[in-house]
Each structure stands twice: as structure tokens, then as C-alpha cells.
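Asker: how does the following fold in three dimensions:
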Amino acid sequence: MAARFRVALIIERVTDLATRPAPPLLGRAAPALLGYAAVRALGLVTLAVWSAARDKSAYTLLTARWDSLWYVRVADLGYGYEVRLPNGDVHSNLAFFPLLPWLERAVSAVTRLAYADAGLVVSTLASLAAAWGIFAVADHVYGRRTGICAVLLWAVLPIGIVQSMAYTESLFTALAAWALYAVLTGRWVTAGTLAALAGLTRPVGLAVAAAVWAAALAPSFVREWSAGEPDGAPMWRRALGMLLAPLGAAGYVLWVGHHTDRGPFGYLDVQAGWRNGFDGGYAFARFVAGRFTSFPLALAGVGLVLGVALVIWLYVVCVRQRQPLPLPVYTGVVVALALGASGYFGSKPRLLMPAFPLLLPLARVLAGLRTTRSGTVLGGIAVASALYGAFWLSGSGPP
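Answerer: Model (predicted):
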């Protein structure tokens, strides 16, 4: 009788667990978010110690260098500010998309913080939202353990310190990740709205729009990957999502063309003033080849070749593992624009940061290991990343 009672009790508990509603997404993501916050805290403490030892300000490094200064100028002065260099180049703040400056103004108006401080607040909150969004996507496709590992891998990227700077990487990744999650769960209007906001953040926002369009035009993807029944959603929702998705990037580019009286190609002219454009990677290939002119530079050249090869290999793996269609579409556009850009070669690792689906194959491998082993691997990488980030940001660094 006792044995039968135990068996009945076990069956009852299993049935209860099977029928109990899944925990809220935030609850499921809690370990990932706590781990992410710990990695970012480690990076910031390391930066503070490193910069203090070199008589530099960690705060200044995070809020008042390179692009962060330009975003603050947009928030403070609006568009129209430009710098003319001795060689004739014109650096215009029209190159910088408006969502981050708008948010800096909004936070400053509410909190009375300076625009630079407001930018740091936005970036901090956006980085947590990005981590949560990455978890949501990975958890939906591959499960909770993979979601946690994907977030931690994104946190320990060698230039992960950028996620804590007053830059757009965290904000854009948050919008992109949640837009992709909305696509995966059939929320077409939400996906289109988030894609439009991503397009107001960076030019590569068109990658998010492309993912929305690809999913909307591929019903077989919806049936295979989506939770719920989005394929049965009214066509007007899907059409509205497709309509909204490119409006952010297209709207800003067209506004710049009108503002500069240069037509639809005005934004390209603005980028040309920064010696930036798209040539399919020709200039980058020449830059890499130029590293092999001497022995010390050749080591950097080998590192660049291996880095590009790793990115391409991971993308191929993502495709072969049959990631949901929006993910390789989004990732492919981000990678193509990052590697194919003709300028600012030192910024390419930063430009690749939003391509988080590249990390999913590695996250699946880590998820298959014992927790102690995967934790040891990630912990060691986190320490190395914190040290490299402090060294990288305290030096000349990337623009």
C-alpha cells in the first residue's frame, strides 16, 4: 500500500508540474540577468581600477569619448553641427540617428541629469533589456540553459565594455532582440514597431526590418517555430508589421536628404564626409593585407583573418543548425554591413556586437556541459574580457 501511495503521489506531482503554467519570462530570465549584471560589474570595477592607476577617469571613458560626444551634441544642439577637418572632410552630426539623443533629452528632462549622464542611464537600462531579449530568443528556440549561456557569452565578449558606454549598441541590440522575439511569437505589429525604433537607432536597423519581412513572407517558418497560432492572425496585422518595420531607418534617411537638399542620397553624402560607406569589404581586405608588411603587424593581420573566419564559420553553423529564418536573415545583414563598410576598421568588432545569434551555436555547446564546467569557462573568459576591455578603452580605442 505504501509503495502504491508513493507512486500515486509521484504521478500527481508530475501531472501538477506538467499542467502548471510556465513561470513568467522575467522569472525564467533571472539567472541570466543576474549573471549578466555580475559580468558587467566586474568589467566596470576593472575599468575603474585600471584607469585610476593611469590617472584617467573611468566615467569620462564611458560617457565622453567618440560617438557618445556626438550623441550629446545632438541632444543639446539638435542637428546641423559639423566639424570641417584640415583635409577637407566634413564630419556632420547628421550621421548619427536620433533615438538615443531623444532618450537622453527625455531622461534629462525627468531627472535633471546632464545629457551625458542620461546617456549612461539609457545604456545601462538598455543593456539589461538587451540581455533579457537575447535570453527570450534563445530560450524560445533552444531552451532555458541555452538562453542563459547566450546572455553570458554576449556579456563576456572581448569588447563587452561597450555595452556599458553611452553608445547605441545596447539600445539597438535590445530593440532588435525583442523585435525578433515578437516575430518568433507572431506579434507582427509589435515586431514592426520595434523594428522601426531600431531603424531610428542605427542604419543597420534595416537588418531588423529584413527579418520581419522574411518571416512575414514565409508561412512555413511560422508554423514550424512559433508558439501559438500566429499564422492564423489576420493578414492586416502581418501587413501592418511589414509596413512599420522599415519606417524608422527610411524616414530618417529621407529626412536627412530633405534637410541637406541632396535628395534620397543625402545620407550617403553625409557618411562620405566621414570617409565611410559600403564597398563590399574591399577596403577592409586591403587594410588586413596591409598588416602583413612587417612582423609585429603580421600578428594583428593573422588575428583579423582568424576573427573574420570565425564570424563566417559561426554564421554557416547557424544556417546549418536551421535557426528560425529571421535570425540568419538579421545576422547576415548585420555581418555584411559590418564587414563590408569601407571605413573605421577598428570599429568592426563593435559593429558586429548586435549579431548575437552568432553566439547560439556556442551557447548550445556550453548548455550541454555540466554547470560547474560551463561556469568555469565563462568565469575565466569574463576575467580576461574585463582586463582586455579596460586596456582597450583606456588606450586609443575605437571610434
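
Asker: only C-alpha atoms from now on, for both contacts and neighbour counts.
Answerer: Will do.

Asker: helices or strands up against the stretch of helix or strand Val137 belongs to?
Answerer: Counting by DSSP states H and E, the element that carries Val137 is helix 115-142. Judged by 3 or more Cα pairs under 8 Å, 6 or more residues apart in numbering; DSSP states H and E, helix 115-142 is in contact with helix 25-53, helix 58-63, helix 67-77, helix 99-111, helix 144-155, helix 169-184.

Asker: one more, so I can put them side by side:
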Amino acid sequence: MDAAALAGVLTVLRVAVLAVLAAANGKPLGEQLVAWDAQHYLRIASEGYAQEESFAFFPAFPLLLRVLGGSAAAGIALNVVLTVVMTAGVMALAQRRGAGRAGQLAAAAVVTSAPLSIVFTMPYTEALFGALAFWALVALVDRRWLTAGAMVCALGLVRLTAVPLVAAFFVYVVWAARREWRAWVGVAVSPLGLLGFLIWANAHLPRGYFALQRENWHSEFDMGLATARWVWNTLTAGENVGYLLATCVIIAAPVCLALAWRRLDPPVWLFAAALEANILLSDGLMHSRPRLLLPAALVLMPWAVCAVRLLRPAVAWTLVGAWALLGAWVSAYMLVVFEWAI
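Answerer: Take a look at the predicted model:
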């Protein structure tokens, strides 16, 4: 009940702020909720992989959409439910670090209100990804290896960024459970969903999946050169507010990761580190980085828990509320005012 109530309040906040900015800019709210990549998922749900560029998008979410009828309303409703599941996952992770009810709620509020969290309410994959990833991390913390392997396997059918969780799973088993055979079975199962889709996609693409990503979205590993160049250009000569907001997230992500060292359970920190490395050390659409980094907001959990533990309740919850409002505004601005895809 706590997770459902919290997710409901935050969803209403995000949509309300989006409605205000949409009205101020003369844009229909409904169109904003199904913008950009949502159109790709809706088209795949109704038509299948009929276009070459559709193969860049993994099948789990559009398949669920298809089962539910394939409409935009079904996608939004599905993600509202998945946001509740994701919120409960964050609360479970905080509970395993010793947080009480207030700490769990604060952690979940902060993690699920990060900039660009509006996509949790749109027909995007982020809510499904977060729900599976966070509960897979709960299973890893609990050392339920086979459950974790199955969930990471399913995650591989949602987004390519399942790779960081596969890597974190392997590293954690090498470090903490290399004598447990169930752990190795979980590791072996974890990449099968991802590999299965890539093999299938490559069989239908003349130049392969990664060539498609490179040609359409400039996505390729370059040790962070493109990210560093983009951040430098934005900070020294940029005039676009959206670029500056994205740059702030890009800079804050590794700083928060470093500060969270030893303050999170090892698999959680390893996943956040692997995800940030995967995103920040690659080329691609830089203004989409805040969305791609949403699962790494787990690194903010320790500070949310500390706030409710050390500060007066009114102060702590004011800070949490201010963060949620900031995340809602950044989300709405990037969706309504910013001219490029999120």
C-alpha cells in the first residue's frame, strides 16, 4: 500500500507539472505523453517489426502493449502499475540496508523522481526496466541466485542496458559467491534473453544490430571522448537550457556514484557503476543521457535515508518534496520546451 500511494502521488505530481508547461506552451497534454520513442513502441505493438529502425527497440514492452490492446492508454496504464512495482523494489532495497518505513519511502521518492522520470508515465520501457532491475538486485542482495538470473534474463528483452546488470551479477558472484553452483547457473542464464534478441535481430538486419545503432543514433563505445567533448562545449559555449540540464545530470552521476561507495549493498553499487560506465563512455544522443541514467538514481538512496534519520521530519520531507518537484519540472521542460527527443 505504501508503494502504491507514493507512486500515485508522484505520478500525479509529474503529470500535473507537465500539464502546466504544456498549457503554457499551447500543446495538448495527451500528445506529450505519447511523444518520441513512445511512437516506436506503439507502432511495434500494432505492426510488429515492419521497419528496419524498429529492430533498435527490444520486444518485451511492445509485446506487453500488444497483449493489452496496443493503445497509448494501455501503455500509460501499464507503466503506472509498473511504477508501483519499481517503487516497491526501491523500498525493499532500502529495507535491506536497515532503513525504517520513513527511510524506505524517502529513498523510493528520491530514486523514482529523478530528472526525466516522466517517462515512467509514458509508453517507454523505463518503468518495466526499473521494476525488473530493482527486484533482480533485491534477489542478488538476498543471494537468491536463480531468481536473479531469471529476472536479468527477462531484463535482456527490455533494453540493451541490461548488459550492466549482467556484468554486475558476474562480478558480484566472482567476489562473493564463486563456490556456489546456483550462483553460476544464475550468471549463465542472465544474458540469454539479451543474446537471443540480438541473434534474432542480426538475422533480420543486413548490417547487424550495432550498425543500426551507430548509423541512426551514433551509439558506440569511445571511452567517453564524445561525452567529455559535449560537456566541455556545453559548459563553455552552450546556449541551450536543455543541453545544460542534461550536462548537469552527466556530471552529477559519477560524483554521486563515488559518494555512494560502501553506502549501498555491493550488487546495487556495481550495477550503478556499470550502467554509468556503459552510458557515459559511449557516443550517442547526449540529451537522452538523463533518461538512460534513471536506474542509476539508486546511488541517491543513502542520502534520502540519512535525511529522514538525521533531520527533523518537516525539513527532511520538504527536501524530498523539493527534489520531486525539481525532477517533475526538468521532465516537463525537456518534453515540452526542449526541441529534441528525450
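
Asker: tell me how the two chains score on TM-score.
Answerer: The TM-score (TM-score structural alignment, normalised by the length of the second structure) is 0.90; 338 aligned residues with a Cα RMSD of 2.4 Å.

Asker: mean deviation of the helix holding Val137 of the first structure from the second structure?
Answerer: Superposing on the second structure and averaging over aligned pairs (mean Cα distance after the TM-score superposition for the first structure), helix 115-142 of the first structure comes out at 1.4 Å.

Asker: what ranges do the helices span in the stretch 251-399 of the first structure?
Answerer: For the stretch 251-399 of the first structure, the helices defined by DSSP state H, counting those that start in this stretch occupy 266-273, 282-290, 295-320, 326-340, 348-352, 360-367, 371-394.

Asker: just say which of those helices is most tucked in.
Answerer: Mean neighbour count (mean count of other Cα atoms under 10 Å) peaks for helix 326-340 among the helices of the stretch 251-399 of the first structure, with a mean of 22.

Asker: reformat the helices and strands packed on helix 115-142 of the first structure as TSV; add distance to Ser374 of the first structure and mean neighbour count.
Answerer: Listed next are these as TSV, based on distance: least, Cα to Cα, whole Å; neighbours: other Cα atoms under 10 Å:
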stretch	distance to Ser374 of the first structure	mean neighbour count
helix 25-53	13	18
helix 58-63	30	19
helix 67-77	35	20
helix 99-111	35	19
helix 144-155	8	26
helix 169-184	24	27
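
Asker: Ala207 of the first structure is nearest to which of these?
Answerer: helix 169-184 (8.7 Å; Cα to Cα).

Asker: next SSE after that closest one?
Answerer: Past helix 169-184 of the first structure, the next helix or strand by DSSP H and E is helix 188-199.

Asker: matching residues in the second structure for that following helix?
Answerer: Following TM-score structural alignment, the aligned partner range for helix 188-199 of the first structure in the second structure is 145-156.

Asker: just the buried positions in that stretch, please.
Answerer: For stretch 145-156 of the second structure, the neighbour count (16 or more other Cα atoms under 10 Å) marks Trp145, Leu146, Thr147, Ala148, Gly149, Ala150, Met151, Val152, Cys153, Ala154, Leu155, Gly156 as buried.

Asker: which residues touch it?
Answerer: 129, 132-133, 135-137, 139-140, 162-163, 165-166, 182-183, 185-195 (Cα atoms under 8 Å, 6 or more residues apart in numbering).

Asker: picking up where we left off before, can you add distance to Gly290 of the first structure and give the helices and strands packed on helix 115-142 of the first structure back as JSON lines?
Answerer: Listed next are those as JSON lines, based on distance: least, Cα to Cα, whole Å:
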{"stretch": "helix 25-53", "distance to Gly290 of the first structure": "32"}
{"stretch": "helix 58-63", "distance to Gly290 of the first structure": "30"}
{"stretch": "helix 67-77", "distance to Gly290 of the first structure": "27"}
{"stretch": "helix 99-111", "distance to Gly290 of the first structure": "36"}
{"stretch": "helix 144-155", "distance to Gly290 of the first structure": "30"}
{"stretch": "helix 169-184", "distance to Gly290 of the first structure": "29"}
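
Asker: just to revisit the earlier point, what comes up buried for the helix holding Val137 of the first structure?
Answerer: 115-124, 126-141.

Asker: hang on, the earlier thing: looking at the helices of the stretch 251-399 of the first structure, spot the one closest to Val39 of the first structure.
Answerer: Distance to Val39 of the first structure, taken as Cα to Cα, is lowest for helix 371-394 among the helices of the stretch 251-399 of the first structure, at 6.4 Å.

Asker: how far off centre is that closest one?
Answerer: Centroid separation for helix 371-394 of the first structure versus its chain: 19 Å, with Cα atoms, centre = their mean, to the nearest Å.

Asker: do you know how far the aligned residue in the first structure for Ala127 of the second structure is from Ala18 of the first structure?
Answerer: Using TM-score structural alignment, the partner of Ala127 of the second structure in the first structure is Ser170. Going from Ser170 of the first structure to Ala18 of the first structure by Cα to Cα, to the nearest Å gives 36 Å.

Asker: how about Arg370 of the first structure?
Answerer: Distance of Arg370 of the first structure to Ala18 of the first structure, given as Cα to Cα: 25 Å.
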